[in-house]
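Trainee: Test case, fold it:
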Amino acid sequence: MKLILLGPPGAGKGTQAVRLAEKHRIPQLSTGEMLRAAADAGTPVGIKAKALMDAGALVPDDIVVGIVADRIEEPDAKNGFILDGFPRTTAQAVALDEMLAQKGMRLDAVIEFVVDESILLSRIEKRVAETIAAGGKVRPDDNAESFKTRLQAYRTQTAPLSDYYRKSGDLRPIDAMKPIDAVSREIDELLAAVSA
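Mentor: The predicted model follows:
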């Protein structure tokens, strides 16, 4: 099962990716997490990526595509993977399709999380409050200003992916405003239909 989760920040992609990864025993490949791991490790790419991410900016395509290409070769991804946060642009989608084709792979579905953007900021604020209450570490980009920057970047750069994947026949929209369990059920039904 090779999936892309598409939608604006705060839409619930990360939550659903964890559930899908457990259910299908495939890794959730969050480019954000891969880049943060590189930043934490202090690699040259990681240091450059950290400065961009902290400012709410996007990391250059060549860095992200290279990280993804290497990661899907690892043994835990042999039965598939979930891409969360990649591709972010049509150029990345084209590069991903080309890379997958070179590896003899193809996406099974692109799940688009359709949300009411006016509610997303309150979702982010709730996530921050819950993380703090649980004693967790809040991501540096989980604040109102970075969120607004990320949402604007999503609108201008990532939203056009809907058309790209609609044309390829891979786009599967879901109502991500439903409760978490209802969204999970809708995704399960969608994937059952795709696999049939």
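Trainee: hey, let's count contacts and neighbours off CA atoms from now on
Mentor: Fine.
Trainee: mind listing the strands for the chain?
Mentor: 2-6, 28-30, 81-84, 109-114, 171-175 (DSSP state E).
Trainee: packing partners for the fourth one?
Mentor: I take that to be strand 109-114. strand 2-6, strand 171-175, helix 180-195 (3 or more C-alpha pairs under 8 Å, 6 or more residues apart in numbering; DSSP states H and E).
Trainee: buried ones in it?
Mentor: By neighbour count on 16 or more other C-alpha atoms under 10 Å, the buried set for strand 109-114 is A109, V110, I111, E112, F113, V114.
Trainee: this one as well, want them side by side:
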Amino acid sequence: MNVVLFGPPGAGKGTQAKELSQKYDIPHISTGDILRANVREGTELGLKAKEYMDKGELVPDQVLIGLIKDRLEEPDCANGYLLDGYPRTIPQADALDDILKEISKPLDVVVNIDVSDEELIGRLSGRRMCKCGESYHIMFNSPKEEGVCNACGGQLYQRDDDREDVIRQRLVVYSEKTKPLIDYYEEKELLVNIAGNGTVNEVFEAISEIMDRYK
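Mentor: The predicted structure follows:
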């Protein structure tokens, strides 16, 4: 089954994608992971992407879709894939559509995790990170000692993009640039909306119920 997992920042796409990937034995494909892997491996497209990343610029769609095409043609995608974080704009969606037709791997469904802005702000602004990679939440997953990582004892910090003012701006950008994709995929009769305000398990079960239709 070929799936795009869609939703605003803080909707829980990454968490859900990881669990869904294991359940359905299809790869979780994140554009960020693809970029980092290609830069690390020094591929031709990875080197092109690095030129832009080193200058703090966005990687052009043409380079990014090339990376995604290469990834979708790898053997572990033979039985399907779960795209997370792409597409984000209508031009990207058009480019993805062309690529999927070319490699005969069209989308089965686009799952949109729908969460209210206030819920998202609460989730993201409460997040705390550690340099070792562990993450916590002051309400839902607090460390044993306030401000200290359980795993390594390091000092926890709040990412700059998790401040409330920055979150609100991120949501404005999402609404302007990415939300139009909801209409795009609705017109193609691919979109299914899932309420994302429940627990992680509740959202997981709701998405699984949808994906079971395409097994």
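Trainee: Nearest to G80 of the first structure among the buried residues of strand 109-114 of the first structure?
Mentor: Lowest distance from G80 of the first structure to these (C-alpha to C-alpha) belongs to A109, with 11.6 Å.
Trainee: that older thread, got a markdown table for the helices and strands packed on strand 109-114 of the first structure, with distance to L121 of the first structure and mean neighbour count too?
Mentor: A markdown table is the format used below for these (distance: least, C-alpha to C-alpha, whole Å; neighbours: other C-alpha atoms under 10 Å):
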| stretch | distance to L121 of the first structure | mean neighbour count |
| --- | --- | --- |
| strand 2-6 | 18 | 23 |
| strand 171-175 | 18 | 18 |
| helix 180-195 | 17 | 14 |
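Trainee: would TSV of these with distance to V45 of the first structure be doable?
Mentor: Shown next, in TSV, are these (distance: least, C-alpha to C-alpha, whole Å):
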stretch	distance to V45 of the first structure
strand 2-6	24
strand 171-175	32
helix 180-195	34
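Trainee: Looks like E164 of the second structure contacts E119 (just checking).
Mentor: No - using C-alpha atoms under 8 Å, E164 of the second structure is not in contact with E119; the gap is 11.8 Å.
Trainee: quick revisit: of the strands of the first structure, which is nearest Q157 of the first structure?
Mentor: Of the strands of the first structure, nearest to Q157 of the first structure by C-alpha to C-alpha is strand 2-6, at 12.2 Å.
Trainee: relative to strand 171-175, how tilted is that closest one?
Mentor: Between strand 2-6 of the first structure and strand 171-175, the angle comes out at 50 degrees (axes from the mean of the first three to the mean of the last three C-alpha atoms, to 10 degrees).
Trainee: now strand 2-6 of the first structure: how far from the chain's centre is it?
Mentor: Computed by C-alpha atoms, centre = their mean, to the nearest Å, the chain-centroid distance of strand 2-6 of the first structure equals 7 Å.
Trainee: ok, average deviation of that strand from the second structure?
Mentor: With mean C-alpha distance after the TM-score superposition for the first structure, strand 2-6 of the first structure departs from the second structure by a mean of 0.6 Å once superposed.
Trainee: which helices and strands does that strand pack with?
Mentor: Using 3+ C-alpha pairs under 8 Å, 6+ apart: strand 2-6 of the first structure touches helix 13-24, strand 81-84, strand 109-114.
Trainee: so who does P179 of the first structure touch?
Mentor: Going by C-alpha atoms under 8 Å, 6 or more residues apart in numbering, P179 of the first structure touches no other residue.
Trainee: From Q16 of the second structure, how far out is the counterpart of it in the second structure?
Mentor: In the second structure, P179 of the first structure lines up with T199, judged by TM-score structural alignment. For T199 of the second structure, the distance to Q16 of the second structure equals 11 Å [C-alpha to C-alpha, to the nearest Å].
Trainee: Also K69 of the second structure?
Mentor: 23 Å.
Trainee: same question, R36 of the second structure
Mentor: 21 Å.
Trainee: Which of the two has more residues huddled nearby?
Mentor: More crowded of R36 of the second structure and Q16, by other C-alpha atoms under 10 Å: Q16, with 21 against 14.
Trainee: So the more buried one sits against E205, correct?
Mentor: No - assessed by C-alpha under 8 Å, Q16 of the second structure is found out of contact with E205, at 9.9 Å.
Trainee: So which residue is dead centre in the first structure?
Mentor: Nearest to the geometric centre of the first structure sits D84, at 2.0 Å (C-alpha atoms, centre = their mean).
Trainee: what's around the spatially closest residue to it that is not a sequence neighbour, how many residues?
Mentor: Leaving aside its sequence neighbours, D84 of the first structure sits nearest to S30 (C-alpha to C-alpha, 6 or more residues apart in numbering; 4.7 Å). By other C-alpha under 10 Å, 19 other residues sit near S30 of the first structure.
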